[in-house]
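A.B. asks: Starting from these lines, generate the structure:
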Amino acid sequence: MLKRRQFISGLAAIGGSYLLSACGGGGADGGDNSSGSAATEAKAHAAASANGTAIPPASSITDSTGAVWTLSGGVVYRNGAKAGNTYNVTLISYYGNTIYSCGTGGQYYAWNGSGWVASLDPRMGGTSAEGTTLPASPYIIDRANDVWTLVNGVVYRNGATVGNTYNVSLVLWYGGKIWLCGTGGQFYVNVDQRNLKAQWLPSSDPRIAAAPAAGMFYGVNGHFDYTYTPAQLVSLVKGMGCTTYRVGCTAQPNQIYAVTKIAQAFQSAGLKLFVLINQGVTDANGRLYANEVAAYLDNMAGAKTIATALAPYGVTMYECGNELTRQDATVVDFSYAGALAVDFNNTNWPIMRGAMRGMIDGVKSIQPTAKCGINFCVADIGAADALWEGMQPDGTSGHQPLRWDITTWHNYAAYGDIFAIGSDGKGPAFDLPTYCKARYGVPFMITEWNTGPEETESFRASYITSQLTEFYAARKTHNIQSVMYYVLDSGNNTYGIMINGTPISQPYNAFTAFTSAHPDN
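C.D. replies: Here you go, the predicted model:
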């Protein structure tokens, strides 16, 4: 027997505007005891009952397979045989080709073909429509089938309060997240909808469209040590219809020299160079820094050296570190999506924070108006939020908040659709750019994107078209400033779009066809 949950009847008790009455609960997991006789199988050709048919008042329900369902003495029968282990059932209903049972406790169960699984009342309609609000609607159902209500200014999930809320005037379902707004007009977002103690973090209204300045939407990644001359790079980037080129650089003289030459050529050609300061949580010998101060000082020195060299040649944008949340020292488990702060290493967190702070401060000391980005992967809003709020992964606060000018993200096919990315690697999805737009209020860049290295040219071409279509459609609503394909030339056809200056035909043609047909304006 499944443990009964009575949140529907509980909601009815706390919310006067709740429209659906509780009907009790009863239902259990269990096997189908039907004998499957020839006569029974013949019933499969009978017409299914109308959607919404219920017992009572009906005496039976015929499902889409022709099986006949009846209710007798509080027990559910399918084709005359007990359907699992049920008792005290007061209602059987048929919605969306699914049989539901409900007992005196108010809990609904759905028949999955072999047993009963807990569910919501099917009359509630499933996941709420995008933009549903409370109190305009009596409730919101999220993608995890949790029911949210608003009673006397307090927010409830399944009848229990969520954090410490009061004077709430609006609850919003948008982008796969629950948001609230108080009487003062400030919006907040719930960071972990399954956790009743989860924080509500400040944000703007996620429904407000935001559009960054045009002129750098299409981009591509490259490397400082290509054999291409700077002039050849300019030609190749322009030929792809791109205006932005992302390249990594450390404070090593040979790298600075190479990137400086590229910057000179790009400045003359009117193209934008987005420089990745390729430093992080380890020193030049690959050793983890001893503490936050050491990480800060060394990264600051390197960033100052890079900015000093590149500032005269029109470089005004820097990405401070590459996938630092996804190092052995910083993530607890690489399979974690990163949606929660606890997904990250609490001990080494200060070192990562110090490295990021050092790079930003190093650039700003040379170029106060330069734009600095911090890079994340997968669904790393847990890391981004903790850095932004000055928190540790263990929840302790009071540390210096980190502020960046650009939110940058990597989105490979294996991570999932960035507009519907898994919140914990397998849970309900959410719109990540919408979340970042509302939380941090700065432009968003996807600085690496591609499918897997094992895919065929035709698959990669199709992926390029579908991704660019999605990115382009969202650029003016989700504050997406640039999307940078990875990579120009990988020396083979695993990631690159060309080899030694020769285009890999299908991916290249797909990319250039899109950029030529969809102007960056």
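A.B. asks: make it CA atoms for all contacts and neighbour counts henceforth
C.D. replies: Will do.
A.B. asks: Run a quick check on residue 69 versus residue 75, I expect a contact.
C.D. replies: No: with contact defined as CA atoms under 8 Å, residue 69 and residue 75 do not form a contacting pair (10.7 Å).
A.B. asks: and this one, so I can compare the two:
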Amino acid sequence: MLMAGAGSAALAACGGGGDIAESGADVTGVAKAATTSASPDGTVIPSATSIVDASGNTWTLVSSRVTKNGAGVATGSSSPLSLILWYGGVIYAKNSAGTWYKNGSTWTSIGTVGPRTTAAAAPAAAAPLFYGMNGHMAYGTGIYKTLGPAAQLAMLKDLGVTNYRADVASDGMAQVIADALRGPFANSGVSILPVLNPLSCGWSPNASESTSYTLGYNLAVGSTKVLKGLVKYIECGNELDVALKISGNGSEYNHWSPTMWGSFRGVIRGMIDGVKAIDPTINCGVNVGIPMAYGALQMLWRGVTPNGTTAGLSNAAAIRWDFTTYHWYHSSGDILCGWNNNACQDVLQVLKDSFGKPIWLTEWGWTGGVDQGQTAADYVTKTLTEYRSIKDKYNLQSVMMYCMIDSSYGLIQADGATKNPAYAAFKNFVAANPVS
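C.D. replies: Have a look, this model is predicted:
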């Protein structure tokens, strides 16, 4: 079945394939537009007679069939086509039965809800964000790719998850998320948190601050253009602090590399600026991955550069974000009692006092390879109980478990089907403890 589908897709992409409603039509020649000026966003045929896309291709509707530069296009519809729409940089077609089709590497059906409706409705339809989950929706290979967005959404809905974190390192990965938000995730009550990952697109902690700024800015601009209007939150970076710690646990300024700091600061500042340049209404979050590395966040916030002293050097512009994100795993103990200088340190209180912003734990989970079976399930129940009980005290808005599918950390094993005992623990807790 999969092989047949792949063959049909390849044939259609090469201009072949046969659609019941699209064979034998009399297609008049329409040359590719001489100008590359695209039609206004939202242009519809009819009443327009043609649409020019961003690449200068001319689209028309002739004898109930879509044409591109005068050649008939196979959309996959079994009913006559009645409408073509240019929206959000994408060509869509609607047939007489009310089903929409989206142009891409191949045409795909997106159901009976049009893209203009889903794009507007997706953010507003989001449920409370508290119960979250990590996944890798935009990966080009592996189980997440095999399952696809609709199957992942079904798992999330079964668990009671309302906030799904997915990494983005290119415009193409952002497009996968955008397609999901316009498709299966539209009006589902499950939002997606894109996390920009410059480590996956060439960022080096040894680069100059200006080079890193440009890389972060370009990544954010490209991704946000694709996601604008679909997401309210973007996390800028993922555990970029790890390579910079040269001593201690990360809580003090002199624990951090003076030579690498500029690159770290630059890429984060670039990502925030890039997101805001495209859509200033999107909220940006910043994280660290080392358990006690709040010292790095404090330096960014206060405009301090490490110089080997406990005070650092106050010589940089302060960086501001809209929500503080943090990672905490079982191996680090209890986040309310992080061990620092032989004393119990309430890390959430430090984050609240330092930045005064909502807190998201964008990764939490058991210790992979150590916690298994019922031990992992018990940890999930215990941790969710704690986080729910303290969410209002610390303005803890979302806790996103790592992760849905993984051989060591997943509620579901790497085959994408076998559920670990922790799956039921998570699901049962959420069902019994709703958050409004």
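A.B. asks: returning to what we had before: more crowded one of residue 69 and residue 75 of the first structure?
C.D. replies: More neighbours sit around residue 69 than around the other of residue 69 of the first structure and residue 75, counting by other CA atoms under 10 Å; the figures are 23 against 20.
A.B. asks: any idea how far that one is from residue 443 of the first structure?
C.D. replies: When CA to CA, to the nearest Å is applied, the distance between residue 69 of the first structure and residue 443 of the first structure equals 56 Å.
A.B. asks: Same check on residue 462 of the first structure?
C.D. replies: Taking CA to CA as the criterion, residue 462 of the first structure is separated from residue 443 of the first structure by 27 Å.
A.B. asks: okay, those two: which has more neighbours?
C.D. replies: Remark: of residue 462 of the first structure and residue 443, residue 443 carries more neighbours, 23 against 14, as counted by other CA under 10 Å.
A.B. asks: what's that one in contact with, if anything?
C.D. replies: With contact taken as CA atoms under 8 Å, 6 or more residues apart in numbering, residue 443 of the first structure is in contact with 212, 405, 406, 407, 437, 479, 480, 481.
A.B. asks: Please check these and keep the buried ones.
C.D. replies: Applying 16 or more other CA atoms under 10 Å to the contacts of residue 443 of the first structure, the neighbour count classes 212, 405, 406, 407, 437, 479, 480, 481 as buried.
A.B. asks: Among those, which one lies nearest to residue 99 of the first structure?
C.D. replies: Set against residue 99 of the first structure, the nearest of those by CA to CA is residue 437 (41.3 Å).
A.B. asks: Surely the closest one is in a helix?
C.D. replies: Yes: assigned with DSSP: H, G, I helix; E, B strand; the rest coil, residue 437 of the first structure falls within a helix.
A.B. asks: do you know how far it is from residue 444 of the first structure?
C.D. replies: Distance of residue 437 of the first structure to residue 444 of the first structure, computed by CA to CA: 7 Å.
A.B. asks: joint contacts of those two?
C.D. replies: With contacts taken as CA under 8 Å, 6+ apart, the residues that reach both residue 437 of the first structure and residue 444 are 478, 479.
A.B. asks: From the contacts of residue 443 of the first structure, pick the one nearest residue 301 of the first structure.
C.D. replies: Nearest to residue 301 of the first structure out of the contacts of residue 443 of the first structure is residue 405 (CA to CA; 20.1 Å).
A.B. asks: Please name the residues that touch the closest one.
C.D. replies: Going by CA under 8 Å, 6+ apart, the list of residues near residue 405 of the first structure reads 371, 372, 373, 442, 443.
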